[in-house]
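[1] Here is my input; please provide its structure:
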Amino acid sequence: MRTAVAKPALMRSMPQIAHVDVNCFYASAERAFDPSLEGRPLVVLSNNDGCAVTRSPEAKALGIATGEPWFKLAPRAKEWGLVAKSSNYELYGDISARFMELLGRYSAWLEVYSIDEAFLGVKGEADQLLPLGRTIRDAVRRNVGVPVCVGIAPTKTLAKLCNKWAKNNPAFGGVCLWEAVPGDVRDSLLERLPVDEIWGIAGRLTKRLNVLGIFTVGDLVRADPVMIRDKFSVVLMRTVLELRGTPCIPMEEERIGRDQLIFSRSFATPVTSADGLRQVLSIYGQQASARLSKHGLQAKVLTAFAATSPFRQQEQAYPSVCVSLPMPTADPLLLARAAHALLPHIRDGLKYAKAGIMLTDLRPSGNQPPLEPFENPHEERGIGPLLEDVSRRFGRGAIGLGHAGIKSGLDWTMKRDMRSPRYTTHWDELPVVKAA
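    This is a model prediction of the structure:
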């Protein structure tokens, strides 16, 4: 039975959306500067080298699952030829920035969806869009060094679906244009694809859909949108309409969470004193300031917290404080001072395994200028953006305020024993090319 989808003639009159996604991003970023990793099973590990968060296709073929602990994989790594890398966030972030900048050359209508994927607004006939997708694929591979797949369709949901087909079916060559796929082939693919493969559908929602006899994407396309809205939500109804070719999810200029901002990390080596945590909180305050400034936001409430490990047979502690700031601010000094309110609650000698700060009640900067006596001199001087600019140009740790600028005593930072060089952000780790 043919599913109810928009007709090609209609699609040609509509703007199209291209979804561009890097294949196995972390693994691909590692291979961009180390060709010896090509064709070898590769996993990238989580914070403190805990578990596999990215697996190359070769690692997936070995049956390695996402979240598999490294200590279980390590004994067989040599037998499998498995390579493990610690998370290299500086490298991944820089490659992501290059990737997004390149995509911006092909469309002024760009939505950065995550570190390794974006939506672009594109226009044209099928004989123009398919070559455009291939051009984008080739340009990213040539200029950034990572492989991508491209899905192009009249809606975001269909564009994500086309990208999935392009990634899993070699016949598409990494680029899938919805309009260029014959109708009977589309219907066949939709009937074979489980409903939980659709963007935004998983777990509990899948089970509820199954109860109604909706097991495949084709089943969902045929479902009554009004019934879906009444039994589930408007959000799922929009998904049904998007699968039918009706755009319901608009492009967004910014996706940062505007309700809260959290900086929290587990330590490779426990911090056992208030002085040690003072440095941690100062650094987090500085990083939070840079992030707020980048997105034109200020915070009115700061919560600072720390915790000992729940797995240690010692006395446990989970201190936290909530500080209402005098005014909405992104000032790194004020944020750090507010976070230091936690320090009187820290007990020297206990092994704290984690700490963090959470900023809430976020507001756009400059919405309500303070009276002159209450103005923040550091914000007026742009200290937060200055710190971010220096850090971006010379690397994290190149500059810091107060305790955040202390160079010694950083043994609490994240364990990354198998980290590759930060090829693009640190002068002393630049790759060396030798002529034959």
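[2] Going by C-alpha atoms from here, please, whenever you check contacts or count neighbours.
    OK.
[3] what about residue 267, which SS state?
    Put simply, residue 267 is strand when judged by DSSP: H, G, I helix; E, B strand; the rest coil.
[4] That one against residue 308, yeah?
    No. Residue 267 is beyond contact range of residue 308, at 10.3 Å (criterion: Cα atoms under 8 Å).
[5] The two: which has the busier surroundings?
    Counted by other Cα atoms under 10 Å, residue 267 and residue 308 do not tie: residue 308 has more neighbours, with 22 against 18.
[6] Name the nearest residue to that one, ignoring sequence neighbours.
    Leaving out its chain neighbours, the residue that sits closest to residue 308 by Cα to Cα, 6 or more residues apart in numbering is residue 352, at 4.2 Å.
[7] Please provide the structure for the following sequence as well, for comparison with the first:
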Amino acid sequence: MHLELSQLSVHYAGRPRPAVEDVSFGLPAGGIGVLIGPSGCGKTTLLRAVAGLERASAGEIRISGRVVGGAGTHMPPEARRIGMVFQDYALFPHLDVGRNVGFGLDRMARTDRAQRVSEVLALVGLPGFERRMPHELSGGQQQRVALARALAPRPQLLLLDEPFSNLDVDLRERLAHEIRAILKAAGATALFVTHDQMEAFAIADAIGVMHEGRLHQWDDAYSLYHRPATRFVADFIGHGVFTPATIRHVAGKVVVDTPLGLLEDVAECPLPCAYEGGDCDVLLRADDILHDDDAPVKAQIVRKAFRGSEFLYTLRLAGGQTVLAHVPSHHDHKLGEWIGIRAQVDHVVTFDRSCPARGRALCQMECTASGGDCEPALAPPTQLV
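    Below is the predicted model of the structure:
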């Protein structure tokens, strides 16, 4: 692994709990990782610890196999060969683009420095911008210059803290795709911090979801959405609800009995004995619920949000349960109207209903063949990629 964190903790004096607690993950050379989570979850503190701006209280940080931070080790930031891009760009307003980009190349000969500045400006799509001043550039162009400056010294790791937060939403996602292509072309290893899920999905090879200082899951976007390891990840990523259900045997096979009928694609679900009485909560995403006028289950539209090509409907079932559904926008039903719906779930994900705190990991249990007793096989909240 190019960047590897092992049981990393960061504790501030006077605070009852660590800002970052027991975090482990790995990022291969050339990989792009993104940390997301609510405000105050510890993602920026973790990034600062990797940069050397915060000291680790426990665990280790390794870059290219070398320990740069840990309980007894602290390599200063300037010795770590790390490039940083901040949300405010931090360009020098009195220097032109060329001198901004070449700022960290003072040890190079003048001709070599000029050549490297030209190379990275071409890489970020701004060839010939050397003589422009920062105030003459758009926000997106300023962000590209900041990226070029960080890449110019050929750092072994690039850290980006909310790099698109000052840009409008449309530009944010487009620039995320473009910067991913730039980083891949440069062969750079990068770790981002953001609060924007769409931004994370656009740029990341691996995404870490943090909450209250802990890393709940480190995985690709598809797995976070369809196979969340904890209840928090399931709730934080995408649109969905938890609906009461029961796992039971029907005609010799395991099914999940929900208010929308039986769900049978349960290859990744626990057996009924995993939960007391088989009672659990099942995660139903908005794209798991299909509008079907011929379906026997009806639901009332209590809220609708227009999304251009589709509506996001909030629906109430006759039993009072709430579900969400994406419906093509030409199906413009009125609030209060009852429509037919059915569930089509490819990945049935269940959580312990009686003890939500146990939702720190999926209750992946196995019934032993001998006595039917259940033994926990809880998946760890983090994994190396």
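[8] After superposition, what's the TM-score here?
    Overlay of the two chains. TM-score (TM-score structural alignment, normalised by the length of the second structure): 0.28; 173 aligned residues with a Cα RMSD of 6.6 Å.
[9] coming back round to it: pretty sure the residue nearest to residue 308 of the first structure sits against residue 306.
    Yes. With contacts counted by Cα under 8 Å, residue 352 of the first structure reaches residue 306, the gap being 6.7 Å.
[10] tell me what the helix or strand hosting residue 284 of the first structure is packed against?
    Per DSSP states H and E, residue 284 of the first structure falls inside helix 274-294. In this structure, helix 274-294 of the first structure packs against strand 260-271, helix 332-339, strand 352-364, helix 383-394, with contacts taken as 3 or more Cα pairs under 8 Å, 6 or more residues apart in numbering; DSSP states H and E.
[11] now that helix and strand 352-364, what's the angle there?
    If you take axes from the mean of the first three to the mean of the last three Cα atoms, to 10 degrees, helix 274-294 of the first structure sits at 30 degrees to strand 352-364.
[12] From the contact counts, what lies against whatever helix or strand comes next after helix 274-294 of the first structure?
    Going down the chain from helix 274-294 of the first structure, the next helix or strand is strand 297-308, by DSSP H and E. Strand 297-308 of the first structure makes packing contacts with strand 320-329, helix 332-339, strand 352-364 when contacts are defined by 3+ Cα pairs under 8 Å, 6+ apart.
[13] please redo it, this time with the cut-off set to 6 Å
    strand 320-329, strand 352-364 (3 or more Cα pairs under 6 Å, 6 or more residues apart in numbering; DSSP states H and E).
[14] Go through those strands and name the closest to residue 18 of the first structure.
    Set against residue 18 of the first structure and scored by Cα to Cα, these come closest in strand 352-364, at 30.2 Å.
[15] Just checking, which helix or strand succeeds the closest one along the chain?
    Next along from strand 352-364 of the first structure, by DSSP H and E: helix 377-380.
[16] most tightly surrounded among the helices and strands packed on helix 274-294 of the first structure?
    With neighbours defined as mean count of other Cα atoms under 10 Å, those peak in mean count at helix 332-339, which reaches a mean of 23.
[17] Helix 274-294 and that helix, what's the angle between them?
    130 degrees.
[18] Output the contacting helices and strands for helix 332-339 of the first structure.
    helix 274-294.
[19] Which positions within the helix it packs on qualify as buried?
    Across helix 274-294 of the first structure, burial judged by 16 or more other Cα atoms under 10 Å covers 274, 276-293.
[20] re earlier: would JSON lines of the helices and strands packed on helix 274-294 of the first structure with distance to residue 135 of the first structure be doable?
    Converted to JSON lines, these look like this (distance: least, Cα to Cα, whole Å):
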{"stretch": "strand 260-271", "distance to residue 135 of the first structure": "37"}
{"stretch": "helix 332-339", "distance to residue 135 of the first structure": "43"}
{"stretch": "strand 352-364", "distance to residue 135 of the first structure": "38"}
{"stretch": "helix 383-394", "distance to residue 135 of the first structure": "30"}
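[21] Out of the ones you listed, flag the one nearest residue 326 of the first structure.
    helix 332-339 (9.4 Å).
[22] Name the residues that touch the closest one?
    Helix 332-339 of the first structure has contacts (Cα atoms under 6 Å, 6 or more residues apart in numbering) with 282, 285-286, 289, 304.
[23] Which members of these are the farthest-apart pair?
    So, those by Cα to Cα: farthest apart are 289 and 304, at 14.5 Å.
[24] picking up where we left off before, quick one, the helix holding residue 284 of the first structure and strand 320-329 angle?
    Between the axis of helix 274-294 of the first structure and that of strand 320-329 there is an angle of 40 degrees, by the same axes, to 10 degrees.
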